[in-house]
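*Asks:* Provided below for reference: sequence and predicted model.
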Amino acid sequence: MSCEFRGKEQTPDIVALVMAAGVSRRFGSDKRRARLDDGRTLLETTLATVSQVYPRCWLITRPEDDLGEALAGYEDLHRMAAPHAGHGLGGSLGDAFRELISQQDSAIAAAVVLADMPWLNATTCASLNRHADSGRIVMPRHQGKRGHPVLFGRDLWPALAELKGGEGARDVVQANRQAVHAIDVDDAGIWRDIDSPRDLEAPV
């Protein structure tokens, strides 16, 4: 099952990048394969949310990855290997945006979705999409705290393509503060990720 748009409202052309190239050191095993209460894997759950909202998406993984059952139902999803994944999220992001640029992707923006955020609401993603613009960085905010996904307009892609390592795109965001649009949402899932097995417990 590839990522297909199932909503009723047409939105700007946005490509989703599902970042799943981490090594899960704090989790102790491959958290992408971890099962949630409903039996689905963590990665499968995130992809189910993404597929409701984004017309196109790429799954960013390590070159050596064989995810098998973690991708149940999504085996034909577009995959993108990140050769610099070992250098942190920034390395994977740099690889992904260099590839988008080399492909001359026509999207107005790219939504960076972390694969370990299974409680993110699809409605939140749809709300962010309505604010997408080629010169904007759009991010959700809940109870005064920002989270993910973050939509980067295509004008920011060259800066993101320069990333070689580190924690992510924080430096790019700080260098382009005037482009940041924080959108208030009623969704704690924007900052509830999975770092340890204990985090798999359903939210209260």
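*Replies:* Structure's in. What do you need?

*Asks:* okay, CA-based contacts and neighbour counts for the rest of this
*Replies:* Noted.

*Asks:* ok, and for stretch 196-204, which residues are buried?
*Replies:* Neighbour counts over stretch 196-204 (16 or more other CA atoms under 10 Å) mark Leu200 as buried.

*Asks:* start and end of that stretch, how far apart?
*Replies:* 17 Å (CA to CA, to the nearest Å).

*Asks:* residues making contact with that stretch?
*Replies:* Arg26, Phe27, Gly28, Leu36, Asp37, Asp193, Ile194 (CA atoms under 8 Å, 6 or more residues apart in numbering).

*Asks:* and the comparison structure, right after this:
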Amino acid sequence: MHSIAAILLAAGLSSRMGPQNKLLLDVEGEPLVRRVARAYLSVLDGPLTVVTGFEAEQVRTVLNDLPVHFAHNAAFAGGQPGSVATGLKHAPEAELLAVGLGDQPLLTPYDLTKLIAAQRAGDSKKITIPVHAGQRGNPIIVPRALRHRLTENPARPGCMRFTRDHPEHVQAAELDARGFYADVGYARRLREAVRTRQRGRSMTRTHLWLRRLLHKLKMTPEQADNIRFPCC
């Protein structure tokens, strides 16, 4: 059995980006979803299962030369829970299973390694979630013993509902790397950074960082204003 495998959710409608699929945004010369997939592949000893949905062919095209497996959620318009259920159905058995998002531009292999280490240092029977300053991040790490619990209620599948309904099965890993949280409050922070720059105020280090990220993603302020990322 594999030590750790992963599900990467890449099925969302990306409706708040207008005509642009955020997973295909250019980040330093490569599509965002490819950048994230490579980060996962560098730390896994098991398969990476990519769940596709919206613009599935385009997503597959930018990942086709990577050693990933694909699972298609035909009902992707129904939201993230169905994509998690699709991934769980197709991902192979492993001691640990990471469930993450395809749109985290700052997530690094080092971040993932730290999260896996935190899970192994804690209660091996619990789901591990990165947390910092009251924010929950992604991905989460699910032990094999709890994997089936995420789909035991077919009307409410997925990790978000389960981890909130069953806190006794969850442990927090205090990790401050920005890669885990770039999708939490991301639109608000980008919007404020852009507005601060436009008002001509001196910018904090955080604002400078956000400005650089905005440039990397090749996004307009209007696009940034409309992003809202889900959270497991």
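*Replies:* Looks like it arrived, so ask away. The model shown is predicted, which means the values in this text are computed figures rather than measured ones.

*Asks:* show me how to select, in PyMOL, the buried members of the contacts of stretch 196-204 of the first structure.
*Replies:* Under the burial definition 16+ other CA under 10 Å, those of those that qualify are selected in PyMOL by:
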select buried, resi 36+193+194
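
*Asks:* tell me which of the contacts of stretch 196-204 of the first structure fall in strands.
*Replies:* Under the assignment DSSP state E, those contribute nothing to strands.

*Asks:* now the contacts of stretch 196-204 of the first structure in JSON lines, with distance to Pro118 of the first structure?
*Replies:* Output for these, formatted as JSON lines (distance: CA to CA, whole Å):
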{"residue": "Arg26", "distance to Pro118 of the first structure": "17"}
{"residue": "Phe27", "distance to Pro118 of the first structure": "15"}
{"residue": "Gly28", "distance to Pro118 of the first structure": "18"}
{"residue": "Leu36", "distance to Pro118 of the first structure": "9"}
{"residue": "Asp37", "distance to Pro118 of the first structure": "11"}
{"residue": "Asp193", "distance to Pro118 of the first structure": "7"}
{"residue": "Ile194", "distance to Pro118 of the first structure": "8"}
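
*Asks:* what's the burial count for the nearest residue to Ala224 of the second structure once chain neighbours are set aside?
*Replies:* Among residues not flanking Ala224 of the second structure along the chain, Ala187 sits closest, at 5.9 Å (CA to CA, 6 or more residues apart in numbering). Burial measure for Ala187 of the second structure: 19 neighbouring residues, criterion other CA atoms under 10 Å.

*Asks:* who touches stretch 170-186 of the first structure?
*Replies:* With contacts defined as CA under 8 Å, 6+ apart, stretch 170-186 of the first structure is touched by 124, 128, 135-142, 146, 159-160.

*Asks:* what do you get if the cut-off is 6 Å, keeping everything else the same?
*Replies:* Arg136, Ile137, Val138, Met139, Pro140, Arg141, His142 (CA atoms under 6 Å, 6 or more residues apart in numbering).

*Asks:* what does stretch 138-145 of the second structure give?
*Replies:* With CA under 6 Å, 6+ apart as the test, stretch 138-145 of the second structure has contacts from Glu95, Leu96, Leu97, Ala98, Val99, Gly100, Ile127, Thr128, Ile129, Phe180.
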